[in-house]
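Mind looking at a prediction? Sequence and model below.
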Amino acid sequence: MKPANTKEDVVPKVSNSSTLEEVEEEQLYAGPLKIEQLLAKGFVKRDLELLKEGGLQTVECVAYAPMRTLCAIKGISEQKAEKLKKACKELCNSGFCNAIDYHDARQNLIKFTTGSKQLDSLLKGGIETGGITELFGEFRTGKSQLCHTLAITCQLPIEQSGGEGKCLWIDTEGTFRPERIVAIAKRYGLHPTDCLNNIAYAKAYNCDHQTELLIDASAMMADARFALLIV
């Protein structure tokens, strides 16, 4: 996934001599490391293609994947899998860190509003990026409505308590309604067409199809800034 998870991630650090073009060429926010970085570690494009075919789109995905998952990819030997994991762990620094550093990172996590001040207060600021938030309740208690609202608020700028990213929606119950998106976008003074364009939608017809969609989603989130995934 490629949403910026901390407030510091979205603040460009530009020297006086930097041009706008130079800044745009660099990533102004932190996110998953693209798997292409493995090329600098001695791996070839074919290795990257095999990993992507296996649903592993980022350095982190490879670093945290079980060995059996890597070895199950056709064309990846056990020896190659070990080298891949070692290289990826070096790139993403997946070892221990000081608790104070982790505390500082937690303090800078981006949270975007639910659209309700009372609910934001209960959640201590809103929906937290980089984590899982589960909504559950009886039929017709507002779960789908809240998801539609979040699909808009995640697009708002950081300074407006937004996530400043796109939304990816995998519909398992057929509850997505673009008309609601249009209405909520107008409520926040946003252009409905732009908001709809920033939502990637797919309907999952069964568990296997949902798994396939999640693999496709990982590729999309590795290439663009998404702040929210709704399933």
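Alright, I've got the coordinates. Since the model is a prediction, treat every value here as computed from it, not as a measurement. Numbers count the residues shown, from 1 in each chain.

CA only for contacts and neighbour counts going forward, please
Noted.

Spell out the residue ranges of the strands in the chain.
Secondary structure of the chain by DSSP state E: the strands cover 111-112, 127-128, 166-171, 199-203, 226-230.

right, and those - which one's nearest Glu90?
Nearest of these to Glu90, taken as Cα to Cα: strand 226-230 at 25.2 Å.

I'd like the distance from that closest one to the chain centre, please.
6 Å (Cα atoms, centre = their mean, to the nearest Å).

What residues sit buried inside that strand?
Phe226, Ala227, Leu228, Leu229, Ile230 (16 or more other Cα atoms under 10 Å).

Does anything pack onto that strand? Which helices or strands?
Packing contacts for strand 226-230, counted by 3 or more Cα pairs under 8 Å, 6 or more residues apart in numbering; DSSP states H and E, involve strand 166-171.

Report the angle between the strand it packs on and strand 199-203.
Here the directions of strand 166-171 and strand 199-203 differ by 10 degrees (axes from the mean of the first three to the mean of the last three Cα atoms, to 10 degrees).

Alongside the first one, take a look at this:
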Amino acid sequence: MAERKGLEDLPGVGPATAEKLKEAGYGSIEAIAVSSSSELAGVADIGESTAQKIINAARQAADVGGFETGDLVLERRKLVGKISFGSRALDDLMDGGIETQAISEFYGEFGSGKTQVGHQMAVNVQLPKEEGGLGGSVVIIDTENTFRPERITQMVMGLASMKGVEYDPGEFLKNIHVAKAYNSNHQILLVDTASELANKLKDTDKPVRLLIVDSLTAHFRAEYVGRGTLADRQQKLNKHMHDLMKFSNLYNAAILVTNQVMSKPDAFFGDPTKPIGGHIVGHTATFRLYLRKSKGEKRIARLVDSPNLPEGEAIFSVTMEGIKD
């Protein structure tokens, strides 16, 4: 749609406004169609009523924003792809893997396997559909300097030996786009940058099908200390989560976020750890999985929240070659 109509074709968008919108990450008509008038007015220095007119025109051009009948929603659900974990137990728990057009949150203590799952998915998403991938590339927003290309190489070699085929780890690494986030504002901005990249790659043979944020809450937790800052933190976290959801719908991509836990020493029954971010993260994430350590390489994943799947647990292993049963 964006190729047939440029931003300048929208009423009220001249070359100068179009330039400002592109610089702010609104490079396509679809991106404008799903934004709010206050957001657009702020970045393009225009009035809110003008911004609303631009958004309305973009919605018509991109054909989004109206009511739909259930059968059309079902058709769109058929476009949802799944990325396999490479572990039968995890795939069964998640009905085939993590979904596109959804946010999957993995939370747990240090060493529970969150980053390992992220690395594995960055490899698996590149496999063809018949092998459990989506034939796409991946964007990683790395907030804690945890991305390791050497780990990707190990996982690719592990896959190659398991399947008895030859894979070039270099080719896999070429389709992984990593950006380090230096603080929470930078982290939020990087979703816009990821949108520009996804827009650029959407008609290539490796469109962006996965966006990973590892970890979602580390910067927010470090920068907003004390009760007085909680409202500001939650507001920013809310915007960030909605930007991620918007990205997943626009590009039919899966969003994988990792989250840390805080200890609740007063919890006498059940698990004393709960994820950071409170209801904001809990309500916006589509799937929530709690990871915890077991003996040796073994890890336990518990599906805590899902719109359509039953709660359950899966045992998997984190090995040198990657994630296995």
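Structure received. Being a predicted model, the structure only gives us computed values, none of them experimental.

TM-score of the superposition?
With the length set by TM-score structural alignment, normalised by the length of the first structure, the two chains reach a TM-score of 0.79; 200 aligned residues with a Cα RMSD of 2.0 Å.

The longest helix belonging to the second structure maps to which residues in the first structure?
What stands out as the longest helix in the second structure, according to DSSP state H, is helix 230-250. Per TM-score structural alignment, helix 230-250 of the second structure has no counterpart in the first structure.

Please produce JSON lines containing the buried residues of strand 226-230 of the first structure, extended by distance to Ser94 of the first structure.
As requested, these are arranged in JSON lines below (distance: Cα to Cα, whole Å):
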{"residue": "Phe226", "distance to Ser94 of the first structure": "22"}
{"residue": "Ala227", "distance to Ser94 of the first structure": "22"}
{"residue": "Leu228", "distance to Ser94 of the first structure": "23"}
{"residue": "Leu229", "distance to Ser94 of the first structure": "24"}
{"residue": "Ile230", "distance to Ser94 of the first structure": "27"}
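
now, which of those sits nearest Gln57 of the first structure?
Phe226 (14.7 Å).

Correct me if wrong: that closest one contacts Gly165.
Yes. With contact defined as Cα atoms under 8 Å, Phe226 of the first structure counts as touching Gly165 (4.8 Å).

Where do the strands of the stretch 201-325 of the second structure begin and end?
208-214, 254-259, 261-263, 273-275, 287-293, 298-305, 312-319, 322-324 (DSSP state E, counting those that start in this stretch).

With distance to Lys180 of the second structure as new columns, can these be given to me in TSV?
Conversion of the strands of the stretch 201-325 of the second structure to TSV gives the following (distance: least, Cα to Cα, whole Å):
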stretch	distance to Lys180 of the second structure
strand 208-214	10
strand 254-259	15
strand 261-263	22
strand 273-275	23
strand 287-293	24
strand 298-305	27
strand 312-319	25
strand 322-324	23
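
Which of the ones you listed sits closest to Lys78 of the second structure?
Short answer: strand 254-259, nearest of the strands of the stretch 201-325 of the second structure by Cα to Cα, at 14.4 Å.

Alignment lookup: Cys207 of the first structure to the second structure.
Per TM-score structural alignment, Cys207 of the first structure is aligned with Ser184.

ah, wrong one, I meant Ser218 of the first structure
Going residue by residue (TM-score structural alignment), Ser218 of the first structure aligns to Ser195.

repeat for Arg187 of the first structure
Using TM-score structural alignment, Arg187 of the first structure lines up with Gly158 in the second structure.

ditto for Leu109 of the first structure
Match for Leu109 of the first structure (TM-score structural alignment): Val80.

I'd say its match and Thr100 touch.
Yes. Counting by Cα under 8 Å, Val80 of the second structure touches Thr100, with 5.4 Å between them.

returning to that earlier point: do I have it right that the match of Arg187 of the first structure meets Gly322?
Yes. Counting by Cα under 8 Å, Gly322 is a contact partner of Gly158 of the second structure at 6.7 Å.

which of these two has more neighbours?
The residue with more neighbours, out of Gly158 of the second structure and Gly322, is Gly322; 23 against 18, by other Cα atoms under 10 Å.

Start and end of stretch 305-319 of the second structure, how far apart?
End-to-end distance for stretch 305-319 of the second structure, by Cα to Cα, to the nearest Å: 27 Å.

according to the alignment, it goes to what range in the first structure?
Under TM-score structural alignment, there's no match for stretch 305-319 of the second structure.
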